[in-house]
Each structure stands twice: as C-alpha cells, then as structure tokens.
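Enquirer: okay, predicted coordinates and the sequence, questions at the end:
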Amino acid sequence: MLLRLNTADNRPLHEQVAGAIRRAIAEGECEPGDRLPPARDLSQALGINVNTVLRGLRALRDEGVLEFRRGRGVTVAHGAAERSALLDRVRDVVADAARLGYSKKDLIDMIRGIS
C-alpha cells in the first residue's frame, strides 16, 4: 500500500492519513481482511509522527472502516469500501447543505421526511 500526503493540503495530517487509507481501500489496493502495515512503519514512510498516524487509524476504526485486533494488528473491515464511499457522499451532502445554509438538524429532518 503506497500512501502519499499532499503538502499543499491544509487539512490536519491525521485527516489526510485517513483519507489516503480510504482512497487505497476504494481503489482496491486494500481488501477486506487485509492487514495494514504497523503505524510506526506508516509514520516513517510518510515522514510524520506515529501519534498522527494512530489518530487517523482510530478515526477510521470509529467509522467502521478498520478493525483493531490484539495480536493481529489493524485490518480492513468487511464492507469497508462501501461504507467509506457512503461516508464520503454523506460528507459531500453535509458540506453542500452548509453552503446552502442548512444545518445538520435540517438534513436529518429531510432524511426523516424521505422514508
């Protein structure tokens, strides 16, 4: 898995790490069940602090994209690509709504009205 960070990107590094891993999963570089390199190796390859990498990995774990298992390391969760793609679309909708003046609560009300 080859991860790259964009030095011109103004997002926090941990978000860039999470985004790079999401992209690798979406592009098929990592499949469900695949084990990721240790955080220390990722931090050395990216030239950033290991705690920054861990923060990005934890965010992906919290999203259900990665699984942490003692003795097995960090693996790609089953359904991670679909979930990651859906989360990306949701983020886009939230950003579009904010640009148009809608709050997250407004969006939730809209979604409830659909069903």
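Expert: It's in.
Enquirer: for the rest of this, base every contact and every neighbour count on C-alpha atoms.
Expert: Fine.
Enquirer: so which bits of the strand or helix carrying Val74 are buried?
Expert: Using DSSP states H and E, Val74 maps to strand 73-76. For strand 73-76, the neighbour count (16 or more other C-alpha atoms under 10 Å) marks Val74, Thr75, Val76 as buried.
Enquirer: all strands for the chain, in order.
Expert: 66-69, 73-76 (DSSP state E).
Enquirer: so which of those strands comes closest to Lys105?
Expert: Of all the strands of the chain, strand 66-69 sits nearest to Lys105, with 27.9 Å by C-alpha to C-alpha.
Enquirer: another one to put next to it:
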Amino acid sequence: MLLRLSTEDSRPLHEQVAGAIRRAIAEGECAPGDRLPPARELSLALGVNANTVLRGLRALRDEGLLEFRRGRGVTVAGVADRRSALVERVRELVADGARLGYGKADLIEMIKGAP
C-alpha cells in the first residue's frame, strides 16, 4: 500500500491519512480482511507522528471501514470497499457544497427532497 500526503492540502494531517487509506480501500489496493501496517511503520513512511496516524485510523474505525483486533492489528472491514467509495463521495459532496455556499443542513434537506 503506497500512501502519500500532500503539503498543498489544507486538511489536517490525520484527515489526509484517513483519506489516503480510504482511497486505497476504494481503489482495491486493500481488500476486506487485509491487515494494515502498524501505525509506527505508517508514520515513518508518511513522515508524520504516530499519534496522527492513529487518529486517522480511529476515524476510519468509527466509519466502519477498519477493525481493530487485539493481537491481530488493524484490518480492513468486510464491507469496507463499498462503504469507502460511498463515504468518499459524500465527503466530496460536502466539500463541493461548501465551495458553493451550502452547509451540511442545506445538503441534508436537498437529499431528503431527492426522489
């Protein structure tokens, strides 16, 4: 799994880490059941603090994309490939809406009214 962070990205580093892993899952680089490298290895490869990587991993766990198992490390969840693609599209929608001046509540109302 090859992850890269952009110095031009204005998002916090932990969000960039989560986004890079989310993208790797969505693009099939990491399949459900695959084990991720330890946070310390990821942090060295990305040039960020291990706590930054852990924060990104916890966010993905909370989204249901990763599973933390004692003694087995961090693995990609069984439904992660489908869910990851959808989560990424939702994030893009929120970002596009913000650029156009719409808040999350506005987008929710639009979605509720959609057929």
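Expert: Looks like it came in fine. Every value quoted in this text rests on a predicted model; they were computed, and no experiment measured them.
Enquirer: just give the TM-score of the two.
Expert: The TM-score (TM-score structural alignment, normalised by the length of structure 1) is 0.88; 115 aligned residues with a C-alpha RMSD of 1.6 Å.
Enquirer: on that earlier part again, contacts for the strand holding Val74 of structure 1?
Expert: 30-38, 65-69 (C-alpha atoms under 8 Å, 6 or more residues apart in numbering).
Enquirer: follow-up on the earlier one: tell me the one of the buried residues of strand 73-76 of structure 1 nearest Arg58 of structure 1?
Expert: Arg58 of structure 1 lies nearest to Val74 out of these, by C-alpha to C-alpha, at 9.9 Å.
Enquirer: the spatially closest residue to Leu42 of structure 1 that is not a sequence neighbour: how many residues sit nearby?
Expert: Leaving aside its sequence neighbours, Leu42 of structure 1 sits nearest to Val53 (C-alpha to C-alpha, 6 or more residues apart in numbering; 7.1 Å). When neighbours are counted by other C-alpha atoms under 10 Å, Val53 of structure 1 registers 25.
Enquirer: wait, Val53 of structure 1 sits on Pro12?
Expert: No - at 11.2 Å, Val53 of structure 1 does not count as touching Pro12 under the criterion of C-alpha atoms under 8 Å.
Enquirer: what's the mean gap between the helix ranked longest in structure 2 and the aligned bit of structure 1?
Expert: Determined from DSSP state H, the single longest helix within structure 2 is helix 80-99. Aligned to structure 1 and superposed, helix 80-99 of structure 2 gives a mean residue distance of 1.7 Å (mean C-alpha distance after the TM-score superposition for structure 1).
Enquirer: list the buried ones in that helix?
Expert: Buried residues in helix 80-99 of structure 2, counted by 16+ other C-alpha under 10 Å: Ala80, Asp81, Arg83, Ser84, Val87, Val94.
Enquirer: Serialize the residues you listed to a markdown table and add fields for distance to Ala105 of structure 2.
Expert: Shown next, in a markdown table, are these (distance: C-alpha to C-alpha, whole Å):
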| residue | distance to Ala105 of structure 2 |
| --- | --- |
| Ala80 | 26 |
| Asp81 | 27 |
| Arg83 | 22 |
| Ser84 | 22 |
| Val87 | 17 |
| Val94 | 10 |
